[in-house]
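Student: Structure here, sequence nowhere to be found:
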């Protein structure tokens, strides 16, 4: 079992084996595209309530020996029962504490990031300093030219001059020599766990934002520079476009999207792109995203590493294999965000980002046909035949009790409900249709367990059923 602890300014604030240092909440929200957050709560009788100084104390969360969060508290509040709660932000927020003075820079992407960080480090105390680590984002010319005449917050300068123009992600690594800031085009870490229906996947929410869709894009690049009669170079108000490399057209489009939603136009500017060919390539890649719209999946999971399995956990900034044939999901996706409650891991969620999601054609057909499905169920035998012909099924497993057994003698009731879209049909099915399965890694023992859990719409699971580690699911035959 993994060991989760909280430290404040180097001193232990929470340890699961010390009852005097109990807390009531430790929820971390990771975000690959922004700043991670921690919600920390402790009861009124915690001996070190006053040790947390907002904007001053360094709060560190460790899972075993690995740092999973480092940052500072933003506020301190209490409720009716005098439970204290702190909202905390990760150390990446330290880059909001400094400003970049007016500058003019010409050179590589890495050089610009190093310049920003050096200015930042020169204006803060040691605990807020960073070292630039891996930089895998590239520029076609390996040369950029930026300037600013005002004072800009360091994090805003990095986002405006690097991330918005060249993409990529910021990642903080915690090392023995301090905090290392990476600027990555993509993440290379893959989770050893698989998120799978019937195993550790509890819920699925798929969101599609069609308001962000477009079928045609007019791309614009950097401002064009000209030399005047005196030989001085000056910028014009005209920008690089793609007409010279795109058969005279200044736009790209997606024919399938045009056929589906008609002509919906948009325009975007790439300030650093000076070559029409590079602008065309970026525009085509962007057009593929715009044609699909924004899609994300929120998956509620049981992280097997929190359940005692000897396997790495699932984090934001990792690629995760996700499988749920019922929802048309089968692929390896980037986990953009994760919410993990270290005191109650059963409610953990991960969010899969838009760029990696592809749903199967079966799932797409379900969306198209949903409006044609009948609204009411009539009869008994005949209606199940109709459902089988016209509707797709889904099941929901409800746990009355805890998802993870921590002490001997615990038990939970698992109930399986069957839906045909929004209509529950559990009562229409005979109990013989329900077959429960256990997956503990011992195939022979699991087969015996399965044989004794046939024909039940709900079951009682005890610590004797779990032993080391096990997951359960129900198979329905209709």
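Tutor: That came through fine. Just so we're clear, the structure is a prediction, and the values are computed from it rather than from any experiment. Residues are numbered from 1 along each chain as shown.
Student: Please count neighbours and contacts with C-alpha atoms only from this point.
Tutor: OK.
Student: For the stretch 301-450 of the chain, which segments are assigned as strands?
Tutor: 318-324, 329-341, 349-352, 393-400, 411-420, 423-424, 434-439 (DSSP state E, counting those that start in this stretch).
Student: So which of those strands is the most surrounded?
Tutor: strand 349-352 (a mean of 24; mean count of other Cα atoms under 10 Å).
Student: then this one, side by side with the first:
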């Protein structure tokens, strides 16, 4: 993963930051890492970490603080504290910790409020009172300043009670956000923490669209008619008898006020006939306890029936953030911003607010966002359905036209094939014999086969992932096993097993050579790992010679490489292979390995003397290295 996200951890608020995940090097990596964002909740961050990570044992509840940074935009995507460090071992014996973090809004759970009554107080002053009480109870670094507060009520005053059995966060949600609306967010600025409370956080229009055939991976739309009704029975206050002779039993029930007396004897209100014909009679009761007259109840019932908006519309989108591909042209998507979604085959072309996001730091194609959830009235719902049907109709017409064209072409091809069959008849015996020879000849080999090389940069890869690569023509895999004397690729075994299950053969493994250790020591580390992986002695053992720390003295580097291979050949691994860029061969070292694997990206011809040519780092549109084989030892 090049140019990815940087994740840091510090042990205490004022402690220095240590790397959890590097955006450049694969030496310090998390196994998984996902941020979850929502406009109605504070952010969370969950990641898994392996026991080989230097910070594995340095993660503590509440006192370890984690930050995620997008270096491209110098933007903090998440900052918060660890709340659950769980560790587990799976059925394959792999041990990992799964860490869950909450954002800094979680500090508001660390204080409680006294029972107090507030009269004629603005929302801003009420919120300030809650924050003042919070600041009395917590450490200095958790103290909060009031930022932008622009939410008001109709008279800009609040009559509220605070509850002493709830913490500060729950009081803010219950007494302000739930009743007045709006959204809260906590900002970490140079001078401290600032709490904003505004009708809407964000709301900027994104510079990028999410569009089919561009960066839209998948789209799922959910329309939930959860409370459709066409007939309403309004009920008012309970009508208790006024005479003293009535029963005082608590088991006695009394009727409620209805609209029958002012609605021609009927307690029901009906939607228009077209809606009833479409959805049938769906009866709903709604109660207004404070309404004591039939006229007022009739008015409220009609308004409620006319205003119903019962279709919930939500869109879940998997996408590729174009800011990763063209950072100079696009900014990253943000929760709360407006984004345009275009999917012509589903009749979707709309600009809506992003209400939720899942950002996968290690696999951007797995990131998703949520649009909505919006209420739609019946008219809007019908328009959406008409757009869908029109798109389906256009798609059907297009398919019919294409099929007619295919039928015409097939007729012409059939005529040509009949002629070709007549001509081929005379050569059938010869061709049949040649085919049999090829089938029976196990030594037939054709150069130009493709193989990939993987490392932990590629993340977890499933059998399905490798099956897609196999179907695209990939026939072999080389995995990174080690680097220097301490780093071991924890994903090497799963990459080989899953690739083999998909039909891709194991070609070999490679070691990333560095200048800080001797060739002999690095050879011993590599040998131990390939033996642990169970690789046979016929496998290719490659040395990746490209690191900037390597000696610039040709003789010294030749000696290091020779020492490295001496360890392997002594153990029976004789299919040695030098990997480097074309410019390094001959100038930085003299290749004496049995095979030469040469990287030459952007050229159109095979490098001279290459047994294999690494021609791309972005195979199949992803961050994946792929090479052509010109020696049967590979594929």
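Tutor: It's in. It should be emphasised that the depicted structure is a prediction, and the values quoted were computed from it without experimental measurement.
Student: thinking again about what came up before, would you format the strands of the stretch 301-450 of structure 1 as CSV with distance to residue 286 of structure 1 included?
Tutor: Below are the strands of the stretch 301-450 of structure 1 laid out as CSV (distance: least, Cα to Cα, whole Å):
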stretch, distance to residue 286 of structure 1
strand 318-324, 22
strand 329-341, 18
strand 349-352, 19
strand 393-400, 35
strand 411-420, 37
strand 423-424, 40
strand 434-439, 43
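Student: Of all those strands, which one comes closest to residue 11 of structure 1?
Tutor: The minimum distance between residue 11 of structure 1 and the strands of the stretch 301-450 of structure 1 falls on strand 329-341, with 21.6 Å, by Cα to Cα.
Student: still on that earlier bit, between the strands of the stretch 301-450 of structure 1, which one is closest to residue 135 of structure 1.
Tutor: Closest approach to residue 135 of structure 1 among those (Cα to Cα): strand 318-324, 17.4 Å.
Student: now the closest one: which residue numbers in structure 2?
Tutor: Using TM-score structural alignment, strand 318-324 of structure 1 corresponds to residues 337-343 of structure 2.
Student: so how far is the matching stretch off the chain centroid?
Tutor: Taking Cα atoms, centre = their mean, to the nearest Å, one finds stretch 337-343 of structure 2 lying 17 Å from the centre of the chain it belongs to.
Student: Stretch 156-173 of structure 1 now?
Tutor: Distance of stretch 156-173 of structure 1 from its chain centroid, counting by Cα atoms, centre = their mean, is 17 Å.
Student: whereabouts in structure 2 does that stretch align?
Tutor: Under TM-score structural alignment, stretch 156-173 of structure 1 corresponds to residues 170-187 of structure 2.
Student: Just the terminal-to-terminal distance for the matching stretch.
Tutor: For stretch 170-187 of structure 2, the separation between the terminal residues is 19 Å (Cα to Cα, to the nearest Å).
Student: Closest to the centroid, which residue in structure 1?
Tutor: The centre of structure 1 sits closest to residue 337, judged by Cα atoms, centre = their mean, with a distance of 2.1 Å.
Student: circling back to that earlier point, flag every buried residue along the match of stretch 156-173 of structure 1.
Tutor: 170-173, 175-177, 180-187 (16 or more other Cα atoms under 10 Å).
Student: same deal with stretch 320-336 of structure 2?
Tutor: Neighbour-count burial for stretch 320-336 of structure 2 [16+ other Cα under 10 Å]: 320, 321, 322, 323, 330, 331, 332, 333, 334, 335, 336.
Student: Specify which member of these is nearest to residue 412 of structure 2.
Tutor: Residue 412 of structure 2 lies nearest to residue 320 out of the buried residues of stretch 320-336 of structure 2, by Cα to Cα, at 42.3 Å.
Student: To which residue of structure 1 is the closest one aligned?
Tutor: Under TM-score structural alignment, residue 320 of structure 2 pairs with residue 302 in structure 1.
Student: any idea which of the buried residues of stretch 320-336 of structure 2 is closest to residue 234 of structure 2?
Tutor: The nearest member of the buried residues of stretch 320-336 of structure 2 to residue 234 of structure 2, counting by Cα to Cα, is residue 336 at 37.3 Å.
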